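Asks: Sequence isn't available, so here's the structure alone:
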């Protein structure tokens, strides 16, 4: 450590800028780091990357070993379970040594010749980053539209390929979300375009095959900058749907897919605070909604000719103890995805009312979800199941006979792996306000609970997004070296229903951070670990969580990993030119209102950095990140370097070729995980 101590950490120049709001003055000495592509900014980021390289040089062998170990557990020549749609079986597969997927299809049966639609390994040549998205085959099966992003700003160019001749048509549609929807004529496409500055998806266009995109017709423009728009086709194939959605409010427009030049009609006008989603079947629409105070949502139905809410009738009423998350519609069955006491449930009902049952699941640390089911006239439901100790399975369940067939179980290519080597459990910590907070845990069975075990506590806790207890072959590299892995199901997610989310947002956001801290205290008190061996990890809004808990309770953690962290909350939420900002007011509050401004300032990690001791810290970001701009973590690191009073590690790595999701190749992404794991293992003195 002595040689590393001699290395000098980069020092960012201080150029104080006064930021004044509500008569409150914040002085930001590192505001200049927002100057994307300036020589001074690039120089600072490169210095930080060089410092990180030097400080972690001694872990390079460990990183490579971890990478090879994690890669070695993954079946390289893998393929998805085929699914059938409109006469074709669709398959995604990978080949040995290749980073990107191959998308293919087979006509009618799985024994017919394979048609390769796209080999992304070929498409990605010459690009540091490559992502294909929104693959959409025309109803006549002859054409495919798709989106390409080679920058990692989630800004896609749509192209069209002839699947019979292999020709890629000359027309290109820039600045889109990547997805698009075909009308029934296989000649008309609907797609969503983004605002060039904010990247908000705000306009739906209609494109006619064979015409330049400059002649595309604007169908709908969303003027409210807190909403995003999207377009899709109902499973019944009858309707094109334009959705317009903010955090708390939704609105839809519908048009018959065989009348692409017709006028969309509003399904139900937006009502502030009312969320709804729609599905079509026969002559009815089904509406999943929170209308009339249905906090955990209810399912309603209405005739397709009368879609206003005054016609909606309850089909599955609201329940205080059960959140309805989604519905899937089949010719004979309705499938409801629910969450009760934190656990996934799949409810199957026959339309004629003769059957109503749940799929059986038997523990408290599993994840089950309805998978890809594009076919309408079938009794087969495809779903997936895994747990903290059980690899993922794709299962076809016959809803009529109740027979199930495991179509595929994830292979873990490690001769020493057996789920019998591990134990998982769910425990409940008590928050400072008396609320019980669930924690999912997994560790090796031979581990002794004596307070000396390293433990990695993971959390997110925003947007109602729930981190379910899922299997990870990558995580085995920690478990097999003595780590306990914990997921803290803190408020701000929907783990315990919609109210769980409501209690962790806006003016109750502080609950998210104190819940995480109280989970840490519980795990220490119960001798799962100690503060000398406790580590915390989170990304994006989970990076905000990391920043807040480090400011509030740094003494609890030996190390923290914050990936693409959203940490400059107040300044970002005051800048309406930044992607996502205005659409986030319902999550964090609008700091143009003083009540939200001062509450937000209390937890904003960048604003709350102070002279104190901090844990060892690894912070990662992507230079092209469109979700959390690179300068947030860069400023945070600079301020931490200036104010922290300890000699613990502070490492910062900017991937200059990537964005919010990190590297695009399936194995390149593992190198980033190996970097994070090596950081943790090195702090524990684990060398191999």
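Replies: Sure, I can see it. What you are looking at is a predicted structure, and each value in this text was computed from that prediction instead of being measured.
Asks: from here on, contacts and neighbour counts on C-alpha atoms
Replies: Will do.
Asks: Please, where are all the strands along the stretch 401-550 of the chain?
Replies: In the stretch 401-550 of the chain, the segments counted as strands under DSSP state E, counting those that start in this stretch are 404-409, 422-430, 436-444, 455-458, 484-488, 534-539.
Asks: can you tell me which of the ones you listed comes nearest to residue 23?
Replies: strand 534-539 (32.6 Å; C-alpha to C-alpha).
Asks: which other residues reach the closest one?
Replies: 454-460, 520, 543-546, 556-565, 680 (C-alpha atoms under 8 Å, 6 or more residues apart in numbering).
Asks: repeat for stretch 321-340
Replies: Residues contacting stretch 321-340 (C-alpha under 8 Å, 6+ apart): 279, 281, 288, 296-298, 341, 344-352, 369-370, 375-379, 399, 495-498.
Asks: Which ones among those lie within helices?
Replies: residue 498 (DSSP state H).
Asks: out of the contacts of stretch 321-340, which are buried?
Replies: 279, 281, 288, 296-298, 344-350, 369-370, 375-376, 379, 399, 495-498 (16 or more other C-alpha atoms under 10 Å).
Asks: another one to put next to it:
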């Protein structure tokens, strides 16, 4: 569907060709000048693009307002999260009607033996409640606000929090005395996310980044001392590796983790002597990934290590913490196609996460015999994971659960009985009934004969999916072994209730079907990601779910690269393409090691700077490089943010300019104060999603 009239002409970007030369190949780029972020001409161009997009979508203002009101009307705006026990307190979050940001609170335990979280009500005062951090107060005077760190000491006396007010993911860490409300003198600027207190509460461990935005150094700050005196605990000089640090749940060790896309290494520091020399768990070996979790069994410190050394889908072993490189005891052997994802250890038992049949699973690990008992759920599609389990010896395990039709649900799994205790299900106002909707999984045949899973959700009052062609929204990602889970979404109801089918193409490059699924969609196999998506679209058309003139594709970040690639491969299959913070100038970016993330990304995409074959392969699919003059492109909306440090705004800006050269109907929306995750604040986020969904519904003709 196209708009009846184009009310204005799009911005015409000035061409200032430069030549990029690699491996004997000269490439002319007319829009690389967009990279000069401080140039007034660049800002003027982005503002002109925003003005053009605003005018082109003005006819959707009423629909946007209705969708926003639908999201707002289905959301219990004043609400509380399920409390999580830590030390002598229950910790939880509040949201208040009309307020953009959450409020972090706590209330004292009623008794030491109390493990059942209190049932809190938004309109009832909680005895002894303390407001720890009100994001609305902290955000005053700022267009953007994000928390990258938030933690309270084990004794509950102090709190740290890291704030970003630009969207560039550089956080300033501050400390507050919770008894007096006083801000301490400690203020640490320029940190990465994830600062944490030492177990004794006297120090802060944090990381900083290099010029390429890579977290590379771990620091120790003693409270009350100048930041200039902070101690460097660890530095990783290799630009392929990110560094992070955190304490084991047992508080026995500080674990410093170093990782690239394909290799990892861990170092342990005794939590009682943080200035001691770190000792390596396993020395890094190229291509071997592992992570460890500490436990105490029969009085011995042990490490459970999940690794892929000779085990594609990983295996779990147990070693002595005093000699990690010594004898290994296999706990869970490698099983091809059943991807082990992680292990969490508690005093008396462990928890294992894994994937089987394209779905995440949770199993309880018995330390005595290494057996795993899976926690079962009765829906055909669902997502489940652990969360909110800070205590070392709880009788309960906190789980988060949901599906396409079941709103986000919090359970406590009772260890002694195996019972799932429902603590809360996300309220959805306005008469939502899960039975009004249906979900299913179908399979598409890829060009090479591989079966690609597709997840579907639809409203049943419009008939069974596939009974007659309908508008369809096809989402994809397919990189970094990241799996798109069948989770619930309130904004999605606004399209389902207008008859749109929502589908996810679980293409190769993701992790849905095991590690080989990922390996077959990266590096010199990356094209599988794109052709899989095209084959899923063809299957949905051929099977009668939709038609090409009523299907919109969406993807973000690396999924935005997917969008750009399929726009070039098969533009005729889609009525529209929605690309969020899209990685569409991939070759230019990955050729420049000075840009954020580039060097570490070579393990995902290949190194085109030093390898002519990788260069040629990436050039063959990079969307910006391959915009076609012989194609009629679908309508395209690209959304980006000026302060994004992961996928720079310059990529979608250049892409849209190139698309316009060949007559494509392409729009660019650039948030001028935001980062990779878009705008901050829940109401702002709802408005942003309403903007995107209104555009999508206009494209597929389902605006009623």
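Replies: Nice, I can see it. Keep in mind it's a predicted model, so treat the numbers as computed, not measured.
Asks: Format the strands of the stretch 401-550 of the first structure as JSON lines; extra columns: distance to residue 686 of the first structure and mean neighbour count.
Replies: Converted to JSON lines, the strands of the stretch 401-550 of the first structure look like this (distance: least, C-alpha to C-alpha, whole Å; neighbours: other C-alpha atoms under 10 Å):
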{"stretch": "strand 404-409", "distance to residue 686 of the first structure": "32", "mean neighbour count": "14"}
{"stretch": "strand 422-430", "distance to residue 686 of the first structure": "20", "mean neighbour count": "17"}
{"stretch": "strand 436-444", "distance to residue 686 of the first structure": "17", "mean neighbour count": "21"}
{"stretch": "strand 455-458", "distance to residue 686 of the first structure": "14", "mean neighbour count": "26"}
{"stretch": "strand 484-488", "distance to residue 686 of the first structure": "14", "mean neighbour count": "24"}
{"stretch": "strand 534-539", "distance to residue 686 of the first structure": "14", "mean neighbour count": "24"}
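Asks: Show me the strands in the stretch 201-350 of the first structure, by range?
Replies: Counting by DSSP E, counting those that start in this stretch, the strands of the stretch 201-350 of the first structure are 201-208, 217-221, 228-233, 239-245, 250-256, 265-268, 276-281, 284-289, 298-303, 313-316, 322-329, 333-340, 343-350.
Asks: Average offset of the helix or strand following the last one relative to the second structure?
Replies: Helices and strands here follow DSSP states H and E; after strand 343-350 of the first structure, the next one along the chain is strand 356-358. Once the two models are superposed, strand 356-358 of the first structure sits on average 2.6 Å from its counterpart in the second structure (mean C-alpha distance after the TM-score superposition for the first structure).
Asks: Can you tell me the residue that sits opposite residue 473 of the second structure in the first structure?
Replies: In the first structure, the residue matched to residue 473 of the second structure (TM-score structural alignment) is residue 456.
Asks: which ones are touching that match?
Replies: Residue 456 of the first structure neighbours (C-alpha under 8 Å, 6+ apart): 483-486, 534-537.
Asks: Let me know the closest of those residues to residue 178 of the first structure.
Replies: Proximity of the contacts of residue 456 of the first structure to residue 178 of the first structure, judged by C-alpha to C-alpha, is greatest for residue 537, which lies at 30.6 Å.
Asks: and residue 208 of the second structure, which of the three is it?
Replies: strand (DSSP: H, G, I helix; E, B strand; the rest coil).
Asks: What's the local residue count around it?
Replies: 22 (other C-alpha atoms under 10 Å).
Asks: Give the equivalent position in the first structure for it.
Replies: Match for residue 208 of the second structure (TM-score structural alignment): residue 193.
Asks: doesn't residue 202 make contact with that match?
Replies: Yes: Residue 193 of the first structure lies in contact with residue 202 (C-alpha atoms under 8 Å); the separation is 6.4 Å.
Asks: which residues does the closest residue to residue 426 of the first structure other than its chain neighbours contact?
Replies: For residue 426 of the first structure, ignoring the flanking residues on the chain, the nearest one in space by C-alpha to C-alpha, 6 or more residues apart in numbering is residue 440 at 4.6 Å. Neighbour list for residue 440 of the first structure: 365, 424-427, 469, 486-489 [criterion: C-alpha under 8 Å, 6+ apart].
Asks: Please work out how many residues are found near residue 416 of the second structure.
Replies: Residues near residue 416 of the second structure, counting by other C-alpha under 10 Å: 8.
Asks: Check the alignment and tell me where it lands in the first structure.
Replies: In the first structure, residue 416 of the second structure lands on residue 400 (TM-score structural alignment).
Asks: Centre-most residue in the first structure?
Replies: residue 465 (8.0 Å; C-alpha atoms, centre = their mean).
Asks: Aligned to that residue, what sits in the second structure?
Replies: Taking TM-score structural alignment, residue 465 of the first structure has residue 482 as its aligned residue in the second structure.
Asks: residues contacting that match?
Replies: By C-alpha under 8 Å, 6+ apart, residue 482 of the second structure lies in contact with 509-512.
Asks: rerun at 10 Å
Replies: 506, 509-512, 518 (C-alpha atoms under 10 Å, 6 or more residues apart in numbering).
Asks: Please apply the same query to residue 17 of the second structure.
Replies: With C-alpha under 10 Å, 6+ apart, residue 17 of the second structure has these contacts: 27-33.
Asks: What separation do you get for it and residue 163 of the second structure?
Replies: When distance is defined by C-alpha to C-alpha, to the nearest Å, residue 17 of the second structure is 40 Å away from residue 163 of the second structure.
Asks: Then residue 665 of the second structure?
Replies: Here the criterion is C-alpha to C-alpha. By it, residue 665 of the second structure lies 39 Å from residue 163 of the second structure.
Asks: Also residue 552 of the second structure?
Replies: From residue 552 of the second structure over to residue 163 of the second structure the distance is 36 Å, taken as C-alpha to C-alpha.
Asks: Kindly report the same for residue 330 of the second structure.
Replies: For residue 330 of the second structure relative to residue 163 of the second structure (C-alpha to C-alpha), the value is 43 Å.
Asks: Between the two, point out the one with more neighbours.
Replies: Neighbours around residue 330 of the second structure and residue 163, counted as other C-alpha under 10 Å, are more numerous at residue 163. The numbers are 25 against 15.
Asks: That one and residue 189 touch, don't they?
Replies: Yes: between residue 163 of the second structure and residue 189 there is a contact at 9.3 Å, judged by C-alpha atoms under 10 Å.
Asks: list the residues that contact both of those two?
Replies: Common contacts of residue 163 of the second structure and residue 189, defined by C-alpha under 10 Å, 6+ apart, comprise 170-174.
Asks: Go through those residues and name the one nearest residue 447 of the second structure.
Replies: Closest to residue 447 of the second structure, out of all of these and judged by C-alpha to C-alpha, is residue 170, at 43.6 Å.
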